[in-house]
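>>> no sequence on this one, just coordinates:
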């Protein structure tokens, strides 16, 4: 009886030790896997130079947001209501709320703003960090003077190899969040100096902007455009 009891205790101790060992081993494997993922991301870490050119005759781009994003992340969806963050960009040119949203939801590795207006025919280059998980590029900017027009890209796949580049173009979109009355009182920026963001509704969905039609304070001969309005070159530099 005593022998059997001792044998049972010994077996129990061995079992407990094995369970503890297995747990430690599993934890070690998980840590190693996590470390490998980080190392893999580090090995694929690099940088894109994103060059945006304003192709319009008379429109100005507000400070442009560029972000390295995950595949499938979106700034806008044609035919669907604009997000609050997109509405703010399209009506006021403020891109910080969208940058915060992309980062907080885990859809962006790096967000950068050009910090200045971009006039007709001008170009600006923004450098954004990238890695294996975040190898796409999204941009957004408002056109001024307009009510709620913007340019944007949704997660454009960047080049894999250093020195290679990808070129895409953006049409002018309308956030559908403000009536296109073309009145300066409702347009921000140096030319009009009017109101930026407000909560009044427009068409209710994102669509292709139809341009200027001389119904308000602005002459279409000066401020109208034809698509595309922006050229975007994504080059891997690191």
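Sure thing, it's come through. Here the structure is a predicted model, which is why all the values come from computation and not from measurement.
>>> CA atoms for contacts and neighbours, from now on please.
OK.
>>> buried ones in stretch 230-238?
Residues of stretch 230-238 classed as buried: 230-237 (neighbour count, 16 or more other C-alpha atoms under 10 Å).
>>> restricted to strands, list the residues you listed.
Per DSSP state E, strands hold the following members of the buried residues of stretch 230-238: 230-236.
>>> do a quick rundown of the helices in this protein.
Listed in chain order, the helices of the chain (DSSP state H) span 2-43, 84-92, 96-104, 220-223.
>>> could you dump those helices to TSV with mean neighbour count?
Shown next, in TSV, are these (neighbours: other C-alpha atoms under 10 Å):
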stretch	mean neighbour count
helix 2-43	12
helix 84-92	25
helix 96-104	17
helix 220-223	14
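>>> chain center to stretch 123-143, what's the gap?
7 Å (C-alpha atoms, centre = their mean, to the nearest Å).
>>> mind checking the end-to-end distance for it?
For stretch 123-143, the first-to-last residue distance is 15 Å (C-alpha to C-alpha, to the nearest Å).
>>> contacts only, for residue 164.
235-236 (C-alpha atoms under 8 Å, 6 or more residues apart in numbering).
>>> distance check, it against residue 98.
28 Å.
>>> then residue 43?
Distance from residue 43 to residue 98, counting by C-alpha to C-alpha: 29 Å.
>>> how much space between residue 233 and residue 77?
22 Å.
>>> quick one: residue 169 and residue 232 touch, right?
Yes: with contact defined as C-alpha atoms under 8 Å, residue 169 reaches residue 232; the gap is 5.8 Å.
>>> redo the helices of the chain as TSV? Include distance to residue 156.
Shown next, in TSV, are those (distance: least, C-alpha to C-alpha, whole Å):
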stretch	distance to residue 156
helix 2-43	19
helix 84-92	18
helix 96-104	15
helix 220-223	28
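>>> closest to residue 149 out of these?
In terms of C-alpha to C-alpha, the element of the helices of the chain nearest to residue 149 is helix 84-92, at 5.6 Å.
>>> then this one, side by side with the first:
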């Protein structure tokens, strides 16, 4: 989804700044991006006290996961898990990143 130290895509920048995932989901469309098996997104914002659940269908040919979300209260930060290999029972922690839009 991104290269650490690289330039963020237009979709990642928009998600980091505004919380809107539409452009990022277009960039990650499996029909046009052979590196992507599935791309899912939620509403722009999840209200306080509410949760968002997204189900990603398993695919035996896809063994990595990437997840990104806007970090609220910042101008262009986001939290992400990027191309993490999946194994049964793993606990995966995300990190904070700066999209570099300023």
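Everything's here; your move. Please read these numbers as outputs of a predicted model, since none were measured by experiment.
>>> so who does the closest residue in space to residue 67 of structure 1 that isn't next to it in sequence touch?
Nearest non-adjacent residue to residue 67 of structure 1, counting by C-alpha to C-alpha, 6 or more residues apart in numbering: residue 111, 4.3 Å away. Counting by C-alpha under 8 Å, 6+ apart, residue 111 of structure 1 touches 65-68, 99, 103, 128.
>>> now which residue in structure 2 aligns to residue 111 of structure 1?
In structure 2, the residue paired with residue 111 of structure 1 is residue 39, using TM-score structural alignment.
>>> superposed on structure 1, where does the lengthiest strand in structure 2 end up, distance-wise?
As assigned by DSSP E, the longest strand anywhere in structure 2 is strand 77-85. Strand 77-85 of structure 2: mean distance to aligned residues in structure 1 after superposition is 1.1 Å, counting by mean C-alpha distance after the TM-score superposition for structure 1.
>>> for that strand, name the packing helices and strands.
If contacts are counted by 3 or more C-alpha pairs under 8 Å, 6 or more residues apart in numbering; DSSP states H and E, strand 77-85 of structure 2 sits against helix 10-18, strand 64-70, strand 95-98.
>>> can I get those in JSON lines including distance to residue 51 of structure 2?
Compiled in JSON lines, those are given as follows (distance: least, C-alpha to C-alpha, whole Å):
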{"stretch": "helix 10-18", "distance to residue 51 of structure 2": "18"}
{"stretch": "strand 64-70", "distance to residue 51 of structure 2": "13"}
{"stretch": "strand 95-98", "distance to residue 51 of structure 2": "20"}
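>>> out of the ones you listed, flag the one nearest residue 84 of structure 2.
For those, proximity to residue 84 of structure 2 was assessed by C-alpha to C-alpha; strand 64-70 is nearest, at 5.1 Å.
>>> what's the closest one aligned against in structure 1?
Going by TM-score structural alignment, strand 64-70 of structure 2 sits over residues 136-142 in structure 1.
>>> the matching stretch vs structure 2, average distance?
Looks like 0.9 Å for stretch 136-142 of structure 1 (mean C-alpha distance after the TM-score superposition for structure 1).
>>> contacts for that stretch?
Residues contacting stretch 136-142 of structure 1 (C-alpha under 8 Å, 6+ apart): 61-71, 74-75, 89-93, 95, 148-158, 234.
>>> rerun at 6 Å
Stretch 136-142 of structure 1 has contacts (C-alpha atoms under 6 Å, 6 or more residues apart in numbering) with 61-62, 64-70, 90, 93, 149-158.
>>> got it, and stretch 38-46 of structure 1?
Contacts of stretch 38-46 of structure 1 (C-alpha under 6 Å, 6+ apart): 129-132, 238.
>>> and the two most separated of the residues you listed?
Once C-alpha to C-alpha is applied, the contacts of stretch 38-46 of structure 1 give 132 and 238 as the farthest pair, at 13.0 Å.
>>> tell me the spacing between the most centrally placed residue in structure 2 and residue 29 of structure 2.
Structure 2 has residue 68 as the residue nearest its centroid, 2.5 Å off, counting by C-alpha atoms, centre = their mean. From residue 68 of structure 2 across to residue 29 of structure 2, the span is 15 Å (C-alpha to C-alpha).
>>> next, count neighbours for the counterpart of residue 9 of structure 2 in structure 1.
Under the alignment (TM-score structural alignment), residue 9 of structure 2 pairs with residue 83 of structure 1. Residue 83 of structure 1 sits with 16 neighbouring residues when counted by other C-alpha atoms under 10 Å.
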